[in-house]
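**Student:** mind folding the following:
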Amino acid sequence: MLPELTQERRRELVRMARRRAEDARVSIRNVRRDAQSMIREIQTEGEASEDDCKRASKSLQDLTDAAVGQVSDLLNNKEEQILA
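**Tutor:** As a prediction, this is how the structure comes out:
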């Protein structure tokens, strides 16, 4: 049997979850930055048209927004579980 969590311990767990969520967001943004630089490199080398690169950048941003939103949703759910 595990004892009930104290309110202080619950707040500490929420802080840890928020910190990990922020780390995940930073990782997502780092991947986006690397992908954007690859897209720019492809465009400057002339391997793809400017329109294709713009579409790829928009698609990349949409994927990034979706991933960050998913992290936020998971964090909200986890906070509710911890505080309940």
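
**Student:** C-alpha only now, for contacts and for neighbours.
**Tutor:** OK.

**Student:** just checking, what's the longest helix in this structure?
**Tutor:** When the chain is parsed with DSSP state H, its longest helix is helix 7-45.

**Student:** show me what it is packed up against.
**Tutor:** Packing contacts for helix 7-45, counted by 3 or more Cα pairs under 8 Å, 6 or more residues apart in numbering; DSSP states H and E, involve helix 50-83.

**Student:** how about the helix it packs on: buried residues?
**Tutor:** For helix 50-83, a neighbour-count test (16 or more other Cα atoms under 10 Å) marks Cys53, Ser57, Leu60, Thr64, Ala67, Val68, Val71, Ser72, Leu75, Lys78, Glu79, Ile82 as buried.

**Student:** one more, for comparison:
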Amino acid sequence: MQVNDPMIKENQERMAKTEDALRRELGKIRAGRANASLLNQVMVNYYGAPTPLNQMAQITVPEARVLLVNPYDKSSLKDVEHALLAANLGISPANDGDVIRLVIPQLTEERRKEIAKEVKAKAEEAKVAIRNIRRDIMDALKKSEKDGELTEDDLHDLEDVAQKVTDQSIKNIDAIRAEKEKEILEG
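**Tutor:** Next comes the predicted model:
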């Protein structure tokens, strides 16, 4: 949706950032399928400096439920293994001296439903954040009208645009949630 008003445009960007944050948050949730983003938060103590795992190793998905971590520097294999254990992912790393394999365990039906509830809760949090942004927009527009910067007609037009932007963002969040729930429930 093309928006011309700078105030609404700024808040539309805030809504997009909320959607991106939800995607990142849901990316951390293990769905019974191998996903390299599961390791995005893993930090390895590499020569005394905390280094993101994805910057010091190639992470591939050779099979649906297997992550393969291939460090660029083979001498760091033990450090990578310790970092994976410390990350508390619920997955035991298998070190064969060359690469580390992480086999994602199959989820039970009960666990899938629990995770789906968690996804739904995170999506609701994101919707609340979107509604708070809309409230900020509406308050700012009313203040502008009160200060004489906007006419009453302009106020109503901009409120309509703000509502459409909000509705689109809520729709996007529902789509993100539905996609993750499908991934989890299909396994």
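
**Student:** returning to what we had before: how about the longest helix of the first structure, aligned to which bit of the second structure?
**Tutor:** Mapped onto the second structure using TM-score structural alignment, helix 7-45 of the first structure spans residues 109-147.

**Student:** ok, average deviation of the longest helix of the first structure from the second structure?
**Tutor:** With mean Cα distance after the TM-score superposition for the first structure, helix 7-45 of the first structure departs from the second structure by a mean of 0.5 Å once superposed.

**Student:** specify the angle between that helix and helix 50-83 in degrees.
**Tutor:** Here helix 7-45 of the first structure runs at an angle of 170 degrees relative to helix 50-83 (axes from the mean of the first three to the mean of the last three Cα atoms, to 10 degrees).

**Student:** in the second structure, what residue corresponds to Asn77 of the first structure?
**Tutor:** Aligned counterpart of Asn77 of the first structure in the second structure: Glu179 (TM-score structural alignment).

**Student:** one more: Val68 of the first structure?
**Tutor:** Taking TM-score structural alignment, Val68 of the first structure has Ile170 as its aligned residue in the second structure.

**Student:** and its match, how far from Ile115 of the second structure?
**Tutor:** When Cα to Cα, to the nearest Å is the yardstick, Ile170 of the second structure and Ile115 of the second structure sit 21 Å from each other.

**Student:** distance from the one helix or strand Asn45 of the second structure maps to to the middle of the chain?
**Tutor:** Taking DSSP states H and E as the criterion, Asn45 of the second structure maps to strand 43-46. Put simply, strand 43-46 of the second structure sits 23 Å off its chain's centre (Cα atoms, centre = their mean, to the nearest Å).
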